[in-house]
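Undergrad: My questions are about this predicted structure, shown below with the sequence.
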Amino acid sequence: MELRDRIGQALKQAMKDKDQSRLATLRLINAAIKDLEIANRGSDDAAALGDAEIRAILAKMVKQRNESVRAYEEGGRVDLAERERAEIAVIEEFLP
């Protein structure tokens, strides 16, 4: 199964389960994928993104959140650091 399909199924399941934090993270993933597809429309790579490109997006998202966790902890905002860690856990489900 393609990675995009797995993300879509996880999104639907989060809606059914009314898991708002997971749902928000999955929507962020979809938005990042669509943003890159829109950015690529003008170039020769106008085809849909493959699993490798999606994994690169996910890895970038994890890296950004790890940096945020570090900054929040240095600033004493443990609550925000925990929220970022929860997002990292959801994103990492789709990474090998």
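TA: Perfect, I can see it now. Residues are numbered from 1 along each chain as shown.

Undergrad: all contacts plus neighbour counts: C-alpha atoms, from now on.
TA: Fine.

Undergrad: for the residue lying closest to Arg70 once chain neighbours are set aside, what are its contacts?
TA: Spatial nearest neighbour of Arg70, chain neighbours left out: Ala81 (7.6 Å); criterion: CA to CA, 6 or more residues apart in numbering. By CA atoms under 8 Å, 6 or more residues apart in numbering, Ala81 lies in contact with Ser68, Val69, Arg70, Tyr72, Glu73.

Undergrad: Checking Ala81 next. Helix, strand or coil?
TA: With DSSP: H, G, I helix; E, B strand; the rest coil as the basis, Ala81 sits in helix.

Undergrad: structure B:
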Amino acid sequence: ALKSAMKTQDKRRLPTLRLIQAAIHDRDIANRGAGKEPASDDEILQILAKMVKQREESAKAFDDGKRPELAAQERDE
């Protein structure tokens, strides 16, 4: 998906996919330091759920702060 977004120069998907990839990579590094296996599918789902929750909270905060353009950007991500 990342390569596809890069080829099509998708300005919305590309940064989001990079954020997801970085979060998964960070978890893999943390697991390696603790002597565990790379991130499992369940861990990846937890990471994605956490990221969605963060974006929803940020969008709500931007709406409350009268910044609809930033709220829309957070929802797109």
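TA: Everything's here; your move. Only a predicted model underlies this, so the values are computations on that prediction, with no experimental measurement involved.

Undergrad: what TM-score do we get after superposing?
TA: The TM-score (TM-score structural alignment, normalised by the length of the second structure) is 0.94; 77 aligned residues with a CA RMSD of 0.9 Å.

Undergrad: aligned partner of the residue nearest to Arg70 of the first structure in the second structure?
TA: Under the alignment (TM-score structural alignment), Ala81 of the first structure pairs with Ala71 of the second structure.

Undergrad: From Asp10 of the second structure, how far out is that match?
TA: To Asp10 of the second structure, Ala71 of the second structure is 19 Å away according to CA to CA, to the nearest Å.

Undergrad: circling back to that earlier point, just checking, which of the contacts of Ala81 of the first structure belong to helices?
TA: Among the contacts of Ala81 of the first structure, the ones falling in helices (DSSP state H) are Ser68, Val69, Arg70, Tyr72, Glu73.

Undergrad: List buried residues within those residues.
TA: Among these, those classed as buried by 16 or more other CA atoms under 10 Å are Ser68, Val69, Tyr72.

Undergrad: elements contacting the helix or strand where Gln54 of the second structure lies?
TA: Taking DSSP states H and E as the definition, Gln54 of the second structure sits inside helix 41-64. Contact here means 3 or more CA pairs under 8 Å, 6 or more residues apart in numbering; DSSP states H and E; on that basis helix 41-64 of the second structure packs against helix 13-33, helix 68-76.

Undergrad: corresponding residues in the first structure for the longest one?
TA: The alignment of helix 13-33 of the second structure onto the first structure (TM-score structural alignment) covers residues 22-42.

Undergrad: buried residues in that stretch?
TA: Buried residues in stretch 22-42 of the first structure (16+ other CA under 10 Å): Arg22, Leu23, Thr25, Leu26, Ile29, Asn30, Ala32, Ile33, Glu37.

Undergrad: mind listing what the first one touches?
TA: Neighbour list for Arg22 of the first structure: Ala14, Glu87, Val90 [criterion: CA under 8 Å, 6+ apart].

Undergrad: and if we set it to 7 Å?
TA: In this structure, Arg22 of the first structure makes contact with Ala14, Val90, judged by CA atoms under 7 Å, 6 or more residues apart in numbering.
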